[in-house]
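S.K.: from the sequence below, what's the structure:
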Amino acid sequence: MGDVKEMGRIDAASLGKVAVLLGGRSAEREVSLMSGQGVLAALRSKGVDAHPFDPAERPMDDLRREGFARCFIALHGRYGEDGTVQGALELLGIPYTGPGVMASSVAMDKLMTKRIWLAEGLPTPAWRQVRSPAETRAAFEVLGLPMIVKPVREGSTIGLTKVTSADQCEAAYALAAGQDPMVMCEQFIAGDEVTCPVLGTGADARALPVIRIVAPDGNYDYQNKYFTDDTQYLVPCGLPEGEEAAIQALALAAYRALDCRGWARADVMIDAVSRKPWLLEINTSPGMTGHSLVPMSARATGLSYEDLCLGVLAAASLDNTEGAQAAV
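M.R.: You can find the predicted model right below:
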């Protein structure tokens, strides 16, 4: 993607007609609409010929019929962040922002993500996949108090419960299973909650400043993420010396292990006692709302929201470049 200082020097006209994909059909539609409108305004302010495009309301083939040269994916959750839209764009031969089909699909599946990270020797909290309230209660006996119960293929803490007693297991399972038939229980790590964006591809990928998140009562849920001003986001993060660099290195390793490109954001918990960082998940289509974290981190490097959007768009690509040439 080039150096941060180069992002504001991109020739907007060279990017062609751009579709900002927003909305979609997932449980995160409302947030995606906010992200997409922000990105759309930012790109237009930089002179990009950008247009909104909601895949829930229009067939994807309209993108080719209407001559779009590239897409900025501002979709979140299923049908936007899970490889499905990426696959459609590969078939259409239209470059798009963020990781490719496989990386997007794997990152959306928290179980597959954890299996790959463990295979690469990267730390992630213990977990159990569960298929019933009884299995959830059994996981509680193994993973301890408290425990996180969440859908495997959902984001933004939707369907997530922090279980503090065994009698909460049935309701927690039902809430998660209402979002996704695949449900997981995860060991809770008490300590600092942080996030670290990554920009770029391969050897050129780099981690941005770490953000420390201080939510009301330690509850960084859907409401506190997007719709209140009570959560504190600390940049600089104020972590002890050396910890930020270690988390940046971990985020980069997690990003590369999944073969991500373009951009993503890794979420990490730091154990309050041992100070060991633990990878929770990686977001391959990060939020771009007024409360979102990647723009906050980018600003700390001197990169504006508008230039961030322009740089991410300029890095749009395809997994299959031969397919792109054939489709033109």
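
S.K.: can we go C-alpha only for contacts and neighbour counts from here?
M.R.: OK.

S.K.: give the buried residues for the helix ranked longest in the chain.
M.R.: For the chain, the helix with the greatest residue count under DSSP state H is helix 29-45. Across helix 29-45, burial judged by 16 or more other C-alpha atoms under 10 Å covers 29, 31-40, 42-43.

S.K.: of these, which is the nearest to I189?
M.R.: Ranked by distance to I189 (C-alpha to C-alpha), those are led by V31 at 26.8 Å.

S.K.: if I look at that closest one, how far off is G87?
M.R.: From V31 across to G87, the span is 22 Å (C-alpha to C-alpha, to the nearest Å).

S.K.: re the thing from before, not counting the longest helix of the chain itself, show me its contacts.
M.R.: Helix 29-45 is contacted by residues 20-24, 49-52, 74-76, 226, 287-289, 305-306, 309-310 when judged by C-alpha atoms under 8 Å, 6 or more residues apart in numbering.

S.K.: in helices only, show me those residues.
M.R.: Y226, Y305, E306, C309, L310.

S.K.: show the contacting residues for V142.
M.R.: So V142 contacts nothing (C-alpha under 8 Å, 6+ apart).

S.K.: quick check: nearest residue in space to G24, chain neighbours excluded?
M.R.: A56 (4.7 Å; C-alpha to C-alpha, 6 or more residues apart in numbering).

S.K.: try K225
M.R.: Nearest one to K225, counting by C-alpha to C-alpha, 6+ apart, is H291 at 6.9 Å.

S.K.: and the one you found, which of the three is it?
M.R.: What DSSP: H, G, I helix; E, B strand; the rest coil gives for H291 is coil.

S.K.: please give me the structure for this one as well, since I'd like to look at both together:
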Amino acid sequence: MTRQDKLHVVVLMGGWANERPVSLMSGEGVGKALEARGHRVTLIDMDRQVAAGIAAAAPDVVFNALHGVPGEDGTVQGMLDLMGVPYTHSGLATSVIAIDKQLTKQALLPHGVPMPGGRVVRSTELFERDPLPRPYVLKPVNEGSSVGVAIVTDAGNYGQPIRRDAVGPWQEFDELLAEPYIPGREMTVAVLDEDSGPRALAVTELKPRSGFYDFDAKYTDGMTEHVCPADIPDRIRDLCLQHALTAHRVLGCRGTSRTDFRWDESGGEDGLFVLETNTQPGMTPLSLVPEQARHCGMSYEDLVEAIIAAALRHHRERRRGDG
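M.R.: As a prediction, the model looks like this:
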């Protein structure tokens, strides 16, 4: 896609996931950027009649600005595949795998991507015994944006074992992923598909003002300092970029992805771990992909158009393959 190509773009946003407010901000930002470039934009807030709304709009392409279920787990992707409508970001199979943290581990570990150990546990087990030695992390298997993450420590107030009345993700989710807690620094790398192939943009270190990089720290202005590029050794930087590219390629991500890391400096290279890969990174004013794109000399509008160009390129390639 060139700047001369004027498209009708449906921006799909909102929905009913925990991340609805973030999705609405992402969608509004994307819509304004596209209109500034002369494209026709239709904003659609995801509801149960979304297929009819998209069909009535008859867009050239859908910009998927949804976060969480059902916009990030393969549901919307399968619907758009059936409708034959081009759409941004990853496809059905990739979305199913990447939103599931345990499936992601099974996909990436054989390719040399370091990830924490751990296991999936029933929430009711936590009231009987700890699944791992403390400290450990509990997180939903298939949520994003650090929704429902809890760090369980000896000094914490959840109880030993965790009390049934303690506030935490065990009250909301039947199953949780338990992982060893990795001390140290939080970092992230965005990958962007370009004509020549995917490119890892930069490494950003995330420094929450208090606590850890949870949902509020991600999306509340002033709660987290972003250091881009991160002040880390060259070798750690190169490993972050390499692992993010590997995750993007192995999972089959499209358009853009963002891979999150923890680095325990005391362990050197062995202290670096991938936590997860996000196939639908945020596009809000505080989001990390636009920030890294700016660091690489790319405006927000250029980034949005690059993601759409990747979607149209994939759609053309897929049609040629079907033919």
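
S.K.: ok so, going back, just give me the match in structure 2 for the residue nearest to K225 of structure 1.
M.R.: Superposed on structure 2 with TM-score structural alignment, H291 of structure 1 falls opposite L286.

S.K.: thought that match was touching Y219?
M.R.: Yes. Using C-alpha atoms under 8 Å, L286 of structure 2 is in contact with Y219, at 6.5 Å.

S.K.: ok, H51 of structure 1 to Q86 of structure 1 distance?
M.R.: 18 Å.

S.K.: ditto for G24 of structure 1
M.R.: As judged by C-alpha to C-alpha, G24 of structure 1 and Q86 of structure 1 stand 13 Å apart.

S.K.: and if you look at G323 of structure 1?
M.R.: 13 Å.

S.K.: which one of the two has more residues nearby?
M.R.: Q86 (28 against 15; other C-alpha atoms under 10 Å).

S.K.: the more buried one matches what in structure 2?
M.R.: Match for Q86 of structure 1 (TM-score structural alignment): Q77.

S.K.: I282 of structure 1 too?
M.R.: Aligned partner of I282 of structure 1 by TM-score structural alignment: T277.

S.K.: give the contact list for the closest residue in space to G16 of structure 1 that isn't next to it in sequence.
M.R.: Once flanking residues are discounted, G16 of structure 1 sits nearest to A69: 5.5 Å by C-alpha to C-alpha, 6+ apart. With contacts defined as C-alpha under 8 Å, 6+ apart, the neighbours of A69 of structure 1 are L15, G16, K17, V18, I94, P95.

S.K.: so what does A69 of structure 1 match up with in structure 2?
M.R.: With TM-score structural alignment as the criterion, A69 of structure 1 matches D60.

S.K.: same check, this time on W263 of structure 1
M.R.: Per TM-score structural alignment, the equivalent position to W263 of structure 1 in structure 2 is T256.

S.K.: my guess is its match contacts T277. True?
M.R.: No. T256 of structure 2 lies out of contact with T277 (C-alpha under 8 Å); the separation is 10.5 Å.

S.K.: measure the equivalent of A314 of structure 1 over in structure 2 to T2 of structure 2 for me?
M.R.: Under the alignment (TM-score structural alignment), A314 of structure 1 maps onto A309 of structure 2. A309 of structure 2 sits 8 Å away from T2 of structure 2, going by C-alpha to C-alpha.

S.K.: and the two? Which one has more around it.
M.R.: The residue with more neighbours, out of A309 of structure 2 and T2, is A309; 20 against 8, by other C-alpha under 10 Å.

S.K.: quick check: closest non-adjacent residue to that one.
M.R.: M1 (5.2 Å).

S.K.: residues in contact with the residue nearest to the spatial centre of structure 1?
M.R.: Centroid-nearest residue in structure 1, with C-alpha atoms, centre = their mean: N283, separated by 1.7 Å. Each residue near N283 of structure 1 by C-alpha under 8 Å, 6+ apart is listed here: A107, M108, A264, R265, A266.
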